[in-house]
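In: just coords:
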């Protein structure tokens, strides 16, 4: 762990700092030091020769990145401290110039939409496969990618999600082969798949499938600190020098050594113990799914939904639970678990809740969740209900997200915005998938669903109006 070890050596030397940060090893923030520990602040340091420089690494950071590339079956790896958001944006900006097309599913994260704004790329949306019972989008089929390529042979890249938030994947290997036959780069949002390459019991990871770039949230399922991420790439269609230059456009010049060293440690942990640890986690997840499905009214979905197409594989560490059978929305169940049982779920949506089972979990914590769900179904359960699901069909894109972002705008009541072109994005976070994005025509279904979300007292973001009573549209 070259970077982590260098940071430990720095700490052991007890250096007297006259550089930034200004808290000077925590002495300037005694309350914070008392709460999180002095050692944490003593290694919250600035770039220097013994610790290398993230924007132009030549020693310990370079070596740590090379080890990560090897562990993740990539040719190059870039450490990121701006989260996978910056990785997704860098992928799109590295492959698409203004006006050029990128093929992507509409259930992409808002970071991909923002990448379109930054790059000026034109989206060609693919309709992901839909599960109407669960009210969620799944993966995309090889056939839908093939059709999009046939209709847009000038596209520069195909952008794929591997996996979706709920753990489902498409046939990534075949999609990669198809795109490469047409000279298109394959970019993969693998935010929730950092652990894929370390267990045979999980879906295939992007790099081993032959993708050109993938963005990996090591902090989500690999154990590094929140906001730390990896951008992986292979030689061929994309210039690594260009990628580094694009990353440096937006990445801080004051990168956190706490975040970077956590990437180094998490990589080592996965590379040395990942297979054994993940086998245990998969066993716990399987027990939890079986136990939850024995609770009347709850449905923990999994591999039974696989169809070899847009639902090609499934990550069993994603524990998605449909709660409509106990008369609840996912938003309600999410709040009840937090407020009544002191359990924090990853998300709640219109019909489901999601728990992520990761390397930091054990049987005791998962047993607590199963027990809480069993009790919740009895105490708070009602008759099964049909709940409004989000708009799941691709919207009509009128102008590119970039042109919408920079266009002339006016503010109108959301209730009166039907047929207008949206000039901002509206989303619940998580999952951060826009209900309506910049440049899209607003339809009645979008307006109704936003109203439903507001009624669930769920936080909506993306609009200037914090109450989402008004929305910005294009025009004078």
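Out: Sure, I can see it. Fair warning: this is a prediction, and the values are worked out from it, not measured in the lab. Numbering: from 1, shown residues only.
In: Could you use CA atoms for every contact and neighbour count after this?
Out: Fine.
In: Measure how buried the nearest residue to residue 209 once chain neighbours are set aside is and give me the count.
Out: In this structure, residue 209 finds its nearest non-sequential neighbour in residue 173, 4.8 Å apart by CA to CA, 6 or more residues apart in numbering. Residues lying near residue 173 (other CA atoms under 10 Å) number 17.
In: Does residue 173 touch residue 207 like I think?
Out: No: Residue 173 lies out of contact with residue 207 (CA atoms under 8 Å); the separation is 9.8 Å.
In: From residue 179, how far off is the residue nearest to residue 209?
Out: Separation of residue 173 from residue 179 (CA to CA, to the nearest Å): 10 Å.
In: and the closest residue to residue 305 other than its chain neighbours, how many neighbours does it have?
Out: Spatial nearest neighbour of residue 305, excluding adjacent residues (CA to CA, 6+ apart): residue 311 at 6.9 Å. Other residues lying near residue 311 total 25 when counted by other CA under 10 Å.
In: then this one, side by side with the first:
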């Protein structure tokens, strides 16, 4: 996306773009003030006027600085008062940066007027030393703009000292301006809609109109102004579903309220007959989101004088603060942590395993926030969340279509449930030693192959990681749609461990599992959708034929009368929201959940601790509160920071010599980018291009995942990660052979970006200086190191196949297998053997047998996914890949012992016959690999 420009439709980074414009105006007025002293201020004054004109359109959607301050600023500029204008801009800019205007009424007054007696007063609650939380209400009014100041004053008069919050109205006068308001103003928590407003905005916002028409299916049609209110409410909910919407109508309010389409509206009032009730309704809506039932009760519990006779010595902290030896722990954490500890589920607390009180209410709030029917909190991470879902829904013998590169918890989940994994391969990015996402065609082919083999009825679930660690985001709606066309009762588990924040972006929400579920639910209820299915039946027949090659090349539509929406998502709340480590959630959107709810509870009892951490539970509650009240702002800011970091690294003359952030085209092959989008930061790329990609492409790249290539600087990923941590105190998670992954989240600031850029510049300077001052031998060694990291990379191995011992039909060509049986065969010491990785025996057996059959999961970090699973036949490409790995950590492999294998005798094989094993599955695997390449 280009740098901030004058058009208001750059709303994706609206909050940051606005602050940038205030910074520019501040600089311009300071220059003007300096030059005014010398009498050479003509050009400087013109620059101020230009900067102000670029800013004014943003201010139409903000409460602060408001009409009075802007009018005073314009007067000073018009009157040539350079010093006065500079002082006022500095005050306003500073108040915006520090957000002091939220609590200090003096910030709203021109500096030469007394504060507190002007247009805005901010009373504080009696006895409350802290400022009350502040928010803004977007008022959509059909009244002429000359009446808006009076309307604002009337709303201010409703404030009371006992109100828990304080809000400021912002008035707009059209449908499109209301949409711009909720996108640009991140302080808006409530939208108050007066019926009767027009559609079109007076601002130039072509991209916003495209967004309305393409994404929200809203256009300026022949509706009368009085019909726009309900339509606007629906549009606002699609953009920011967390907002409260109040509709005021001078027509039959009770008829509107009874309309099923009005479910998105919090309250319908008849015109303005009850202004105080409207005020209270606004406050109540915010209070409902602000309330954190479990955390609030835990705070109260910590203030009680409790006597504890349960098995938790740290509760109340006496064993710590009275200790002669561990008192420093109490001083480090403070007393509140221990006062809030308990193993009790009464006295204002609740049970996580069987919640009936405040945890139950808090989880219901969480379900509302994340668009689920049910939410279950988990205090031991998403690894456990995944295993809970899989154990609850899968039975021994069920087949699961699963990304082979998914998190290891899914592989272990198959072992626990006794399900047969059918591994599908993601597209490779061999040059960076990583994988992308699993192409939809590969998933469809797996399903159609199973159908051809008469085994489709055993397929229960599809498991995919969305988004991947490296930022590959699926077209979730399309995946579910086409899978349901093949098997209408399919269950989907979207592992969104790293993608929970996407719910709070209107542009990525549709790419989440629950966002796609909501869209499909709406589509299936639309009679027009059935026409797609009818056309498909006419073309391909009612029962899709596995032998019909057109099936894989055709976009499939399910029968909306038969398709069921059974969607689960797991998210590591602690990875992208303000929750303590191990805080996770399971989201349920399953229309048949009532049939499996008992199984699900049993799975919860199996995996959840009977002593869950109270602080983790409380942090999940608070994380939901924060995201409902400011998630939109925080997520949009993190995206903007990522875009800025990309631009700075790739455009810096020195840093870009040795490092670069991978662009969209380098992370996603052109065949999966129908939109043609190549980069987020390339000149000429607009948000219209990005919107098209988000809407249409099979995969998109999450901008907040920044893959930095460091191999061109002579560093492998692990080495560079260590340098950043040990020398510069910069931490990151993932590495590959020649790259490291940075990610921006709601915790990051511009200062973080600036610090990282400073570090990269310093490292690049050191490399540059060393190469410039060194001799040819040093430069050749550097070039050889870069070549080794960037060109001499190992091929990425595919999953081969399961040994016949672990297959229902050894003569078949489908690839599923009983991994659980193989997993437990490894427990028999006498039935296993070890073969050294760097040995002629490993080479000989991998080529001609007896087969090397893995007894373990073997997981190198990086890349962090199993390259061997129990029961898998190990082929030469996997051996070669392992030999070229230069990582220190490989789970499931002991270099002193070698590869742990299931011995041929335990497999019921004679060594002379072993080489002939698995002819057909091997052939199928070779075909899969050929197609993949």
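Out: Structure received. Computed from a predicted structure; not experimentally measured.
In: residue range for the helix ranked longest in the first structure in the second structure?
Out: Assignment by DSSP state H gives helix 257-293 as the longest helix of the first structure. Under the alignment (TM-score structural alignment), helix 257-293 of the first structure falls on residues 614-650 in the second structure.
In: circling back to that earlier point, how about the residue nearest to residue 209 of the first structure, what's its match in the second structure?
Out: Matched by TM-score structural alignment, residue 173 of the first structure corresponds to residue 477 in the second structure.
In: Identify the residues contacting its match.
Out: By CA atoms under 8 Å, 6 or more residues apart in numbering, residue 477 of the second structure lies in contact with 510-511, 513, 516-517, 519-520.
In: try residue 289 of the second structure
Out: By CA under 8 Å, 6+ apart, the contact list for residue 289 of the second structure reads 365, 625, 628-629.
In: from these, which two are the most distant?
Out: Farthest apart among the contacts of residue 289 of the second structure by CA to CA are 365 and 629. That separation is 12.7 Å.
In: circling back to that earlier point, how far does the match of helix 257-293 of the first structure sit from its chain's centre?
Out: Counting by CA atoms, centre = their mean, to the nearest Å, stretch 614-650 of the second structure is centred 9 Å from the centre of its parent chain.
In: Same question for stretch 879-891 of the second structure.
Out: Counting by CA atoms, centre = their mean, stretch 879-891 of the second structure comes out at 31 Å from the chain centroid.
In: Does residue 445 of the second structure touch residue 552 like I think?
Out: Yes: counting by CA under 8 Å, residue 445 of the second structure touches residue 552, with 6.8 Å between them.
In: For residue 422 of the first structure, what is the corresponding residue in the second structure?
Out: Matched by TM-score structural alignment, residue 422 of the first structure corresponds to residue 854 in the second structure.
In: Quick check: chain neighbours aside, which residue is closest to its match?
Out: In space, and not counting its chain neighbours, residue 854 of the second structure is closest to residue 901: 4.7 Å by CA to CA, 6+ apart.
In: since we're on that neighbour, how many residues are nearby?
Out: Residue 901 of the second structure: 24 surrounding residues under other CA under 10 Å.
In: In a helix, it, correct?
Out: No: secondary structure of residue 901 of the second structure (DSSP: H, G, I helix; E, B strand; the rest coil): strand, not part of a helix.
In: I'm done for today, thanks for sticking with me.
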